[in-house]
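Asks: dropping the sequence and predicted coords here.
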Amino acid sequence: MKQILNTATRLGALILGVAAATTTLAAPSGTVAFLMPDQASTRYEKHDWPGFKAEMAKLCPDCKLLYQNANADVSLQQQQFNSVIAQGAKVIVLDPVDSTAAASLVRMAQSQGVKVIAYDRPVPATPADYYVSFDNEGIGRAIADSLMQALKAAGVPTGKGGVLQVNGSPTDAAAGLIKKGINAGIQAGGYKKLAEFDTPEWAPPKAQQWVSGQITRFGNDIVGVVAANDGTAGGTIAAFKAAGRNPVPPVSGNDATTSALQLIIAGDQYNTISKPSEIVAAAAARVAVGFLEGKAPKAETQLYNTPSQLFTPAVVTAKNLKAEIIDKGIATAAELCTGRYAEGCAKLGIGK
């Protein structure tokens, strides 16, 4: 009898052990929100959200995902933030419309035990639980350095004319970091800065309107333009085209959008930054799942007192577009070499 009881005890302990192990190995679950800032850039719908969703499907198939885009409306993003908390979000990935206004959102979430991952744009005033992005200050410096080198290679003297600087939104802390990098690059390049503009909401039409005024003001003294992203670059190029300036002076960009890559192929835009958003989106997903599992994600560095992971992107010009974009599968020749861009593709050795 005693032997039977001992056997039963051991069997019960074994069953409890297996149950405990099963519980330990159980896949994480929970509600995670992914809140993006605007639709002026196509990247959020085409790259960031699909990339985040795909990684979450691998890591947490039982997780519930909530996606919202604020369309550059601060009040709308606040409503969306409140809504996802009410829906039970335990982790919120937030790309803020307004980095200053987002501080109160972070504090509110943290007071309720909700983790906030700042995404792409930091929240300087209040540390989020984590920050994932490309190195924005490095991006600004890289596009400015690249453009300065192009001007020097073309023999443009530093004493002749100067450059325009088209920054991003004044409410976006990431735009401020890009701006800081651009300032450093222009200063190191030795070219005069004729004027600069902080583009509200990153809106290309507003960038175009401002650049049009500067073309009237400075004319051919404008030897180049450091634009903070591809949208403002597109607006800049449109302004020069409308003014009859041919060729357009070198214009920088950032994001490697399809339209920007085609402008580089056509010779209208000088550079952009290839930063496949899926990389950052996947990293945000990994951090989110870590929080759901109760783990503190490791941080490579700190930015604004926030544990951070920053990725280094690549500068793309006509010289390396094939290697950085086509050969790496970021875009295909069929996507880029349409219509009037076919001739430029042929010159760059990009075949359909």
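Replies: Structure received. Residues are numbered from 1 along each chain as shown.

Asks: make it CA atoms for all contacts and neighbour counts henceforth
Replies: Will do.

Asks: got the end-to-end distance for stretch 21-37?
Replies: One end of stretch 21-37 to the other measures 41 Å (CA to CA, to the nearest Å).

Asks: go on, stretch 65-80?
Replies: Stretch 65-80 has its terminal residues 14 Å apart, counting by CA to CA.

Asks: ranges for the strands of the chain?
Replies: 31-36, 64-69, 89-94, 115-119, 130-134, 162-167, 193-198, 222-227, 272-274, 301-303, 306-311, 314-316 (DSSP state E).

Asks: as JSON lines, these with distance to residue 249 and mean neighbour count would be great.
Replies: Shown next, in JSON lines, are the strands of the chain (distance: least, CA to CA, whole Å; neighbours: other CA atoms under 10 Å):
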{"stretch": "strand 31-36", "distance to residue 249": "33", "mean neighbour count": "24"}
{"stretch": "strand 64-69", "distance to residue 249": "35", "mean neighbour count": "17"}
{"stretch": "strand 89-94", "distance to residue 249": "36", "mean neighbour count": "25"}
{"stretch": "strand 115-119", "distance to residue 249": "33", "mean neighbour count": "25"}
{"stretch": "strand 130-134", "distance to residue 249": "27", "mean neighbour count": "25"}
{"stretch": "strand 162-167", "distance to residue 249": "10", "mean neighbour count": "25"}
{"stretch": "strand 193-198", "distance to residue 249": "14", "mean neighbour count": "17"}
{"stretch": "strand 222-227", "distance to residue 249": "5", "mean neighbour count": "27"}
{"stretch": "strand 272-274", "distance to residue 249": "15", "mean neighbour count": "26"}
{"stretch": "strand 301-303", "distance to residue 249": "35", "mean neighbour count": "13"}
{"stretch": "strand 306-311", "distance to residue 249": "30", "mean neighbour count": "20"}
{"stretch": "strand 314-316", "distance to residue 249": "17", "mean neighbour count": "22"}
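
Asks: next up, a second structure to put side by side with the first:
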Amino acid sequence: MSIGLGMAACGSAKQSTGTSTGAAAGPVKIGLLLPETKTTRYEQFDRPLIEAKIKALAPDAQIDYYNANENATTQQTQVDTALTKGDKVLILDAVDSKSIQSSVQKAHDAGVKVIAYDRLAQGPVDAYVSFDNKKVGQLQGEALVAAVGPKASSGKIIMINGSPTDPNAAQFKAGAHSAIDGKLTIGKEYDTPNWDPNNANQEAAAAITALGAPNVVGVYSANDGMAAGIATALKAASLSVPLTGQDAQLDAVQRILAGTQTMSIYKPFKPETDAAATMAVQFAQGKSLEPSLTPTTSTNGSGNSVASNLITPVVLTKANIKTTVVADGLYTVAQICTPDYAAACTAAGLQ
């Protein structure tokens, strides 16, 4: 992983070597603002891992948690609340990267550091941690091209991209197109508000009807949540074609084993959450970030250059479930191999 988290093993914030910026020390007060709950990762992994790492580095830290439930206006109000509470640092995963700009500016004007988490918000953001999102899309596209194989000339694919308000979605889309264009013919393409699985299901069903089921040779889905809705539409149309995903959700791992989803993108959450938490604690203690935390830079939609940490994603297939999500402790074999998937698990060597 290209993350350089040499400080990740630190047992307490006092061991950090971040340089003081001269800001007052005081209590560590951090606001954690996540965007939604429909994607299972946020409540299942991101929140508990971030909170645990902050507490490991600063046991007395105050963490104020908010979830915007896909509502950009709600998230703006939550930023105001966090500022009123006196939070010194915000870890912000924006619902809408553009509309949150005024809130980022408000935090900046108040001397509060903003860490863009997973999605790069607009405005004067102080640091950014995520994955190499264009690479994610490229890997998805390459996997789809390989899975469709010689059938590419006999039909078309459906592309179901993520939310138009999420800057990551545009990067996934660009990466996917870089791998797909010229190799597969796109019959229908959609940008799906809020990454909604129900919308994705309806989009896939409409596309299958418009193109004709025999003419569909594959589906690009930008994430696993939408892939669940798409898989339902494919089953209803008696279609078995390659389907991509992202996030390595448990149900996606099971679909990969069952053969109803081709792949997912495994983004190890702990390196991302550890980096964000470490950044937040160092900022809250009035320190500059250690250089290893932000080895690169990114430019956000408002033109700000942001010190960044972009982690390399991993392609998840049936062949490496054991050596990735199981070996890393994301899921146990028992969680994956429920009775409905027992035979598939045995065939894959999981039990």
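Replies: Done, it's in. Fair warning: this is a prediction, and the values are worked out from it, not measured in the lab.

Asks: report the TM-score for the pair.
Replies: Here the TM-score for the pair of chains, by TM-score structural alignment, normalised by the length of structure 2, is 0.88; 320 aligned residues with a CA RMSD of 1.6 Å.

Asks: need the strands of structure 1 in a markdown table (columns: distance to residue 328 of structure 1).
Replies: Output for the strands of structure 1, formatted as a markdown table (distance: least, CA to CA, whole Å):
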| stretch | distance to residue 328 of structure 1 |
| --- | --- |
| strand 31-36 | 26 |
| strand 64-69 | 28 |
| strand 89-94 | 27 |
| strand 115-119 | 24 |
| strand 130-134 | 18 |
| strand 162-167 | 29 |
| strand 193-198 | 33 |
| strand 222-227 | 25 |
| strand 272-274 | 11 |
| strand 301-303 | 28 |
| strand 306-311 | 17 |
| strand 314-316 | 12 |
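
Asks: now do the helices in the stretch 251-352 of structure 1.
Replies: In the stretch 251-352 of structure 1, the helices defined using DSSP state H, counting those that start in this stretch lie at 258-266, 277-292, 321, 333-336, 342-347.

Asks: mean per-residue distance, the shortest one to structure 2?
Replies: Which is helix 321 of structure 1. For helix 321 of structure 1, the mean deviation from structure 2 after alignment is 1.6 Å (mean CA distance after the TM-score superposition for structure 1).

Asks: where does that helix end up in structure 2?
Replies: Aligning helix 321 of structure 1 against structure 2 (TM-score structural alignment) gives residues 321.

Asks: and the matching stretch, how far from the chain's centre?
Replies: 19 Å (CA atoms, centre = their mean, to the nearest Å).

Asks: next one: stretch 157-176 of structure 2
Replies: Computed by CA atoms, centre = their mean, the chain-centroid distance of stretch 157-176 of structure 2 equals 12 Å.

Asks: do stretch 57-67 of structure 2 as well
Replies: 21 Å.

Asks: now it: which residue numbers in structure 1?
Replies: Residues 59-69 of structure 1 are where stretch 57-67 of structure 2 aligns, taking TM-score structural alignment as the criterion.

Asks: TSV please, covering the helices of the stretch 251-352 of structure 1 and showing distance to residue 221 of structure 1 and mean neighbour count.
Replies: Output for those, formatted as TSV (distance: least, CA to CA, whole Å; neighbours: other CA under 10 Å):
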stretch	distance to residue 221 of structure 1	mean neighbour count
helix 258-266	23	22
helix 277-292	36	22
helix 321	29	24
helix 333-336	32	15
helix 342-347	28	17
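
Asks: to residue 122 of structure 1, which of the ones you listed lies closest?
Replies: helix 277-292 (13.3 Å; CA to CA).

Asks: post-alignment, that closest one versus structure 2, mean distance?
Replies: Mean deviation of helix 277-292 of structure 1 relative to structure 2 after superposition (mean CA distance after the TM-score superposition for structure 1): 1.1 Å.

Asks: returning to that earlier point: the strands of structure 1: which one's closest to residue 155 of structure 1?
Replies: strand 222-227 (11.2 Å).

Asks: what's the closest one aligned against in structure 2?
Replies: Mapped onto structure 2 using TM-score structural alignment, strand 222-227 of structure 1 spans residues 216-221.

Asks: and stretch 82-90 of structure 1, by the same measure?
Replies: Under TM-score structural alignment, the match for stretch 82-90 of structure 1 is residues 80-88.
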